[in-house]
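Trainee: Next come a sequence and a model predicted from it.
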Amino acid sequence: MRHALRRALFTVALPALLLLLWLAASDGGDSVYFPPLRTILGSFAEVWNADRLAHDVLPSLGRLTAGYTAGAVTGVAAGILIGTHRRVRATAEPVLEFLRAVPPPVLVPVIMLFAGIGDTMKIVVIASGTVWPVLLNTVEGARAVDSVLSETARSYGITGLARLRRLTLPSAGPQIFAGLRQALSLGLILMVISEMFAASNGLGFAIVQFQRGFAIPEMWSGILLLGLLGFALATVFRLVERRVLRWYHGLRAAGRPS
């Protein structure tokens, strides 16, 4: 219990310190484009009420969840297939290197042509960006399965789904979660970008509308909310990761010198 409290304190200490420094440095400032944090916080309380959260934040979270889930499932499935079959990897690798070099924001106009400007477009944009870190990390994790364990499983006749569930996924788990962690931050960025192009609601849409209306404190309050949202999602992800990979973190802790 004490260790968990200490970890939670360290997690919030640096963001709180940065906010205090921002508050002290900006207090008394008169810049139109960089208003004091005190003004931004006042606008934050006024703007992000229950109606605004339901109209803008919840739809954004829904799109992020759908796109992130689609990218994660596709990345893990394709990564396991490519990582465990040498011929598939040799065939697919050049194509993957080409596709992952294309920045996802560049694809937004192309995706708009066949997916329209609704939620489908935004979900596809998020999925098209989040799939790559998950896929590439899963490939490397599947390739790095211990050869002794692999031969042992083969000698005992452990194949198919049993091999996938008992050997491949646990061995690749740490790298899969590393890819999922990278994809989460990328998905948040793509969520905002997709909502800036064509939308009638969402966090990205709200920030652009504030900017176009020269509501600068309100715009900064949206950016602050976006940062807080990213921090909250990262914290939840870390808790899930530690629970799922508790065996891995236990082995690492046991291997550290006392």
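Mentor: Sure, I can see it.
Trainee: going forward, measure contacts and count neighbours with C-alpha atoms only.
Mentor: Noted.
Trainee: Spatially, which residue comes closest to Asp30, not counting chain neighbours?
Mentor: Sequence neighbours aside, Pro36 is the residue nearest to Asp30 in space, at 7.6 Å (criterion: CA to CA, 6 or more residues apart in numbering).
Trainee: same check, this time on Leu169
Mentor: Nearest residue to Leu169, sequence neighbours excluded (CA to CA, 6+ apart): Ala142, at 7.6 Å.
Trainee: again, but for Ser60
Mentor: Distances taken as CA to CA, 6+ apart put Gly202 closest to Ser60, at 5.1 Å, once the chain neighbours are dropped.
Trainee: Do a quick rundown of the helices in the protein.
Mentor: 2-26, 37-47, 50-52, 58-84, 86-100, 108-115, 119-143, 147-155, 160-163, 169-197, 203-212, 216-244, 246-255 (DSSP state H).
Trainee: Just put these in TSV and tack on mean neighbour count.
Mentor: Formatted as TSV, these follow (neighbours: other CA atoms under 10 Å):
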stretch	mean neighbour count
helix 2-26	12
helix 37-47	17
helix 50-52	12
helix 58-84	21
helix 86-100	12
helix 108-115	16
helix 119-143	26
helix 147-155	12
helix 160-163	11
helix 169-197	21
helix 203-212	20
helix 216-244	17
helix 246-255	12
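Trainee: take the one below as the second:
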Amino acid sequence: MNRFWFVPLVVAVWEALTRFQDDLDFPPPSTIAARMHELWFSGPAARLFLTDAAVANLLPSLARMFTGWTLAAAAGVLAGILIGRSRTALDYVAPLIQFGRSVPPPLLLPFFFVLLQGSLATQLAGIVFGVVWPVLLNSIDGARSVEVLQIETARVFGLSRAEQIVRVILPAAAPKVLAGLRLSLSLALIMMVISELFAGTDGIGYQLLQAQRSFDTPAVWAAIALLGLLGYLVNSLFVLVERRLLGWQRA
């Protein structure tokens, strides 16, 4: 906490420099903060001070982001554990995984749009495809790192394959799985914005695009700052959850 003094220092320098330059394309932080408050946080108390624009754009964006991330997390962890525990399966699918993770997800948004015929489905597909790879790879690595002695002990005690996964493999692989999930959260935020820029009718990305088209520079920077704050808050919350889940390993 004692290092947070650096943040207001950077903001103060930023404020001074932008006011000295007086460039309309680079407004000072005070102007950006005022625009953020006007756009999203000056509504009635009944809505927790959210404006109509916030309700119409911010909340749908978060819903899409977490829905896509949850789908990718479930698929990535399940497939990763199963593949990681089978050497034969890994040998077959490893080239496909390396190929898939090398494809830039934004390039597939037009394909998803044509295939799925819907903006919401396109956005979710883009988020899932962009997010699933770190979860899948970390889950595979975590499953492979489980010691043979742990598996043999589980077999001696008569645990079924499903029980071995739930009670032995997942806890042992949890640190690497959670690391993949944490990384994928940042990617989910990025893909949420990109998908809304491409196929959105609402959301933070769509609002950012409209601000660019109307040359509303403070609103553009306000959206960028909001995305940065959301990324920081989401990551901080996940770190707290991660520490709680892995507390047993530090005991």
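Mentor: Nice, thanks for sending it over. It should be emphasised that the depicted structure is a prediction, and the values quoted were computed from it without experimental measurement.
Trainee: okay, now the residue nearest to Ser60 of the first structure: neighbour count?
Mentor: Around Gly202 of the first structure there are 25 other residues, counting by other CA atoms under 10 Å.
Trainee: list the contacts for it?
Mentor: Counting by CA atoms under 8 Å, 6 or more residues apart in numbering, Gly202 of the first structure makes contact with 55-60, 192, 195.
Trainee: follow-up on the earlier one: residue in the second structure matching the residue nearest to Asp30 of the first structure?
Mentor: Under the alignment by TM-score structural alignment, Pro36 of the first structure pairs with Pro28 in the second structure.
Trainee: measure that match to Leu120 of the second structure for me?
Mentor: According to CA to CA, to the nearest Å, Pro28 of the second structure and Leu120 of the second structure sit 35 Å apart.
Trainee: And for Gly84 of the second structure?
Mentor: Counting by CA to CA, the separation of Gly84 of the second structure from Leu120 of the second structure is 32 Å.
Trainee: try Ala54 of the second structure
Mentor: Counting by CA to CA - Ala54 of the second structure and Leu120 of the second structure are separated by 18 Å.
Trainee: before we move on, what about Asp91 of the second structure?
Mentor: According to CA to CA, Asp91 of the second structure and Leu120 of the second structure sit 35 Å apart.
Trainee: before we move on, what about Val135 of the second structure?
Mentor: Counting by CA to CA, the separation of Val135 of the second structure from Leu120 of the second structure is 23 Å.
Trainee: Trp133 of the second structure too?
Mentor: Taking CA to CA, one finds Trp133 of the second structure at 21 Å from Leu120 of the second structure.
Trainee: just Arg213 of the second structure next, same as before
Mentor: For Arg213 of the second structure, the distance to Leu120 of the second structure - CA to CA - is 22 Å.
Trainee: What of Ile151 of the second structure?
Mentor: 42 Å.
Trainee: center of the second structure - which residue?
Mentor: Taking CA atoms, centre = their mean, the centroid of the second structure lies closest to Leu185, which sits 2.2 Å from it.
Trainee: ok, and the closest non-adjacent residue to that one?
Mentor: Trp69 (6.8 Å).
Trainee: Correct me if wrong: the one you found contacts Phe129.
Mentor: No. Assessed by CA atoms under 8 Å, Trp69 of the second structure is found out of contact with Phe129, at 9.7 Å.
Trainee: Kindly state which residue of the second structure is aligned to Leu23 of the first structure.
Mentor: In the second structure, Leu23 of the first structure lines up with Glu15, judged by TM-score structural alignment.
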